[in-house]
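Student: A structural model of the following input is requested.
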Amino acid sequence: MAAKTIAVGEDELVACCGSTRFAQELAKASPFSSLEEAIAAARDVWFNKVDVNGCLQAFSAHPQIGQQTPSSSAHPTSAQWSKGEQSTAFATATTSSLQQLAEWNARYYQKFGFVFLICASGRSTEEILAELKKRFPNRPIVEFEIAAQEQMKITELRLAKLFSSKAKETSTGDHYPAAVAKKAEEDRVSIIGGHLTAASEVSAGKTIQAPSRTRPPITTHVLDVSRGSPAAGVEVYLEIWKGPHPRPVFGESDAGGWVFQGSSTTDNDGRSGQLMSIVDVVNPGIYRISFNTSKYCPTGFFPYVSIIFEIKESQKREHFHVPLLLSPFSFTTYRGS
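Tutor: Model prediction:
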């Protein structure tokens, strides 16, 4: 008997995420043989194919945390799911905590321009409020990336609900035994539960085996903070240190020590192309990403920018996103997600 597959349409996927670009791209990859396959495809689409506007569209589909009134742009199913996801928060809320949430939500939106986004399932009002206060001091670009990660967690939970519902429909239509349908649903819940547990363990500093990647282990993007927009057309080079010493020695010439790994040019969203192969395990070592900033900004102070960072043996299964925030007379970076 041929393996069962589950097809998902654009309208159903808009309910899961809120981004029409996400829904269109993932619907093209449908049908899927398992929830795990769908989640892998969803992560690839969300992190590699959805631009800033698509992310903001997804964010806008969520109500402010702590409010039961759905967003005007929310899909009806999405609005229903939002209430369920916030059920613990509502059950643990007090008049005081809801008032604080409303005040901090307003401060957050005024600073960042989008609603505070968090995977609220199973979280109390106090937990959510504490996380909001913790994230509020973040720089906008850092907070945007955190929000994108939280959006993906929510999307994965909703995909699990969608697949569970479709599995029941398929089982009923094909007259499958009830035990088979129950087992399929348990398997799907186990997959999504394990995925979210793994994410929690990473944040707690535990070492786990990562799933197969859908993007290279080292990525970057460039934002022009002087214009408030992505920097397109920036040449990017990735190298690894293979010199006579374990690492470059400060003050000594490093000529011939760096080995080319890959190059690309940022697209209209400021994202670099594929700088290296998609592998589950990246080689530990010292890496350098260089940006040809003089070509992008000929009048700027920096002819080029190089960022050097180290991947340790214990980190070889992690993802390393190293963005560049650039202006004509300054630049900064951080380890993103």
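Student: drop to CA atoms for contacts and neighbour counts, all remaining ones
Tutor: OK.
Student: against which helices or strands is the longest helix along the chain packed?
Tutor: As assigned by DSSP state H, the longest helix anywhere in the chain is helix 140-173. If you count contacts as 3 or more Cα pairs under 8 Å, 6 or more residues apart in numbering; DSSP states H and E, helix 140-173 packs onto helix 10-17, helix 35-48, helix 52-60, helix 178-203.
Student: tilt between it and helix 178-203?
Tutor: 170 degrees (axes from the mean of the first three to the mean of the last three Cα atoms, to 10 degrees).
Student: just say helix, strand or coil for the nearest residue to residue 260 once chain neighbours are set aside.
Tutor: In space, and not counting its chain neighbours, residue 260 is closest to residue 239: 4.5 Å by Cα to Cα, 6 or more residues apart in numbering. Put simply, residue 239 is strand when judged by DSSP: H, G, I helix; E, B strand; the rest coil.
Student: pull the number of nearby residues for residue 239.
Tutor: 20 (other Cα atoms under 10 Å).
Student: same question for residue 23.
Tutor: 24.
Student: repeat for residue 101
Tutor: Neighbours of residue 101 (other Cα under 10 Å): 24.
Student: quick one: the residue lying closest to it once chain neighbours are set aside from residue 159, how far?
Tutor: Of all residues not flanking residue 101 in the chain, residue 129 sits nearest, at 6.2 Å (Cα to Cα, 6+ apart). According to Cα to Cα, to the nearest Å, residue 129 and residue 159 sit 26 Å apart.
Student: equivalent analysis for residue 130, please.
Tutor: 28 Å.
Student: next one: residue 29
Tutor: Taking Cα to Cα, one finds residue 29 at 14 Å from residue 159.
Student: looking at the helices and strands packed on helix 140-173, which is buried most?
Tutor: Scoring these by mean neighbour count under mean count of other Cα atoms under 10 Å gives helix 10-17 as the most buried, with a mean of 22.
Student: please give me the structure for this one as well, since I'd like to look at both together:
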Amino acid sequence: MTDRPLTFDSLAATDAGELRRILLDVCASPAWADAVAATRPWRDRRALLDANAEAMAALSITDLHEAMAGHPRIGAPEPGHDASRREQAAVRGADEALLDELRRANAAYEAKFGHVFLICATGRTSAAMLAALRERHPNEPATETEIARGELRKINDIRITRLLDGD
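Tutor: Prediction:
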């Protein structure tokens, strides 16, 4: 994702190909990017964020898994990916024992659900993310899918806001 903020007007006026690329930096699901782009012209920022929510709610399970596949494991931010590094800032400096626990809990979660544990990590401590991971592990798959969908929507909202406002 670009660290250079765009104005709302410049994003709204971006050509279709570039807009799709920008949106895919926000969320790895092509179905989501296409759905959000199709709602243009947005009358304001709120309309763009509403488009995110509507597109996220409409994703099929396959599309949702594709979106989740674009996210690294909690505790293992993707090297060179500024959004991942920034969103998981609380993991930097966590003690090795906590990181080991995160790795084990992530592996158990992925074995059960078939996808990474997804949580809006912005503003959360490593310990809080581990606690949430443990709390959500007993969920039924359908329940967990909907929780992950909500977390993705929050992540996308933050990424869209950051795209427009910069850091």
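Student: residue 29 and residue 159 of structure 1: who's more crowded?
Tutor: In this view residue 29 of structure 1 and residue 159 are compared by other Cα under 10 Å, and residue 159 has more residues nearby, 25 against 14.
Student: the closest residue to the more buried one other than its chain neighbours: what's it in contact with?
Tutor: Sequence neighbours aside, residue 16 is the residue nearest to residue 159 of structure 1 in space, at 6.3 Å (criterion: Cα to Cα, 6+ apart). By Cα atoms under 8 Å, 6 or more residues apart in numbering, the contact set of residue 16 of structure 1 is 78, 154-156, 158-159.
Student: mind telling me what residue 16 of structure 1 corresponds to in structure 2?
Tutor: Here residue 16 of structure 1 is matched to residue 26 in structure 2, going by TM-score structural alignment.
Student: residue 88 of structure 1 now?
Tutor: Looks like residue 88 of structure 1 aligns to residue 90 there (TM-score structural alignment).
Student: list the contacts for its match?
Tutor: 123-126.
Student: filter these down to the ones in strands?
Tutor: Using DSSP state E, no member of these falls in strands.
Student: for those residues, which one is nearest residue 112 of structure 2?
Tutor: residue 126 (21.5 Å; Cα to Cα).
Student: tell me, how many residues neighbour the closest one?
Tutor: Using other Cα under 10 Å, residue 126 of structure 2 has 23 other residues around it.
Student: do the one 10 residues further on as well
Tutor: Applying other Cα under 10 Å, we find 15 residues neighbouring residue 136 of structure 2.
Student: without its sequence neighbours, what residue ends up closest to it?
Tutor: Nearest to residue 136 of structure 2 is residue 144, by Cα to Cα, 6+ apart, at 7.2 Å.
Student: surely that neighbour meets residue 135?
Tutor: No: Residue 144 of structure 2 lies out of contact with residue 135 (Cα atoms under 8 Å); the separation is 10.9 Å.
Student: neighbour-wise, which of those two wins?
Tutor: Between residue 144 of structure 2 and residue 135, counted using other Cα under 10 Å, the more crowded position is residue 144 (17 against 10).
Student: and the gap between that one and residue 44 of structure 2?
Tutor: 32 Å.
Student: quick one: contacts for whatever residue of structure 1 lines up with residue 55 of structure 2?
Tutor: Mapped onto structure 1 by TM-score structural alignment, residue 55 of structure 2 lines up with residue 45. Neighbouring residues of residue 45 of structure 1 by Cα under 8 Å, 6+ apart: 22, 25-26.
Student: what about residue 236 of structure 1, which SS state?
Tutor: strand.
Student: isn't it right next to residue 261, touching?
Tutor: No: counting by Cα under 8 Å, residue 236 of structure 1 sits too far from residue 261 to count as a contact (11.0 Å).
Student: who has more neighbours, those two?
Tutor: Between residue 236 of structure 1 and residue 261, residue 236 has the larger neighbour count (other Cα under 10 Å), namely 23 against 15.
Student: so what does the more buried one match up with in structure 2?
Tutor: Checking with TM-score structural alignment, residue 236 of structure 1 has no match.
Student: so what's residue 236 of structure 1 closest to, chain neighbours aside?
Tutor: Nearest one to residue 236 of structure 1, counting by Cα to Cα, 6+ apart, is residue 291 at 4.7 Å.
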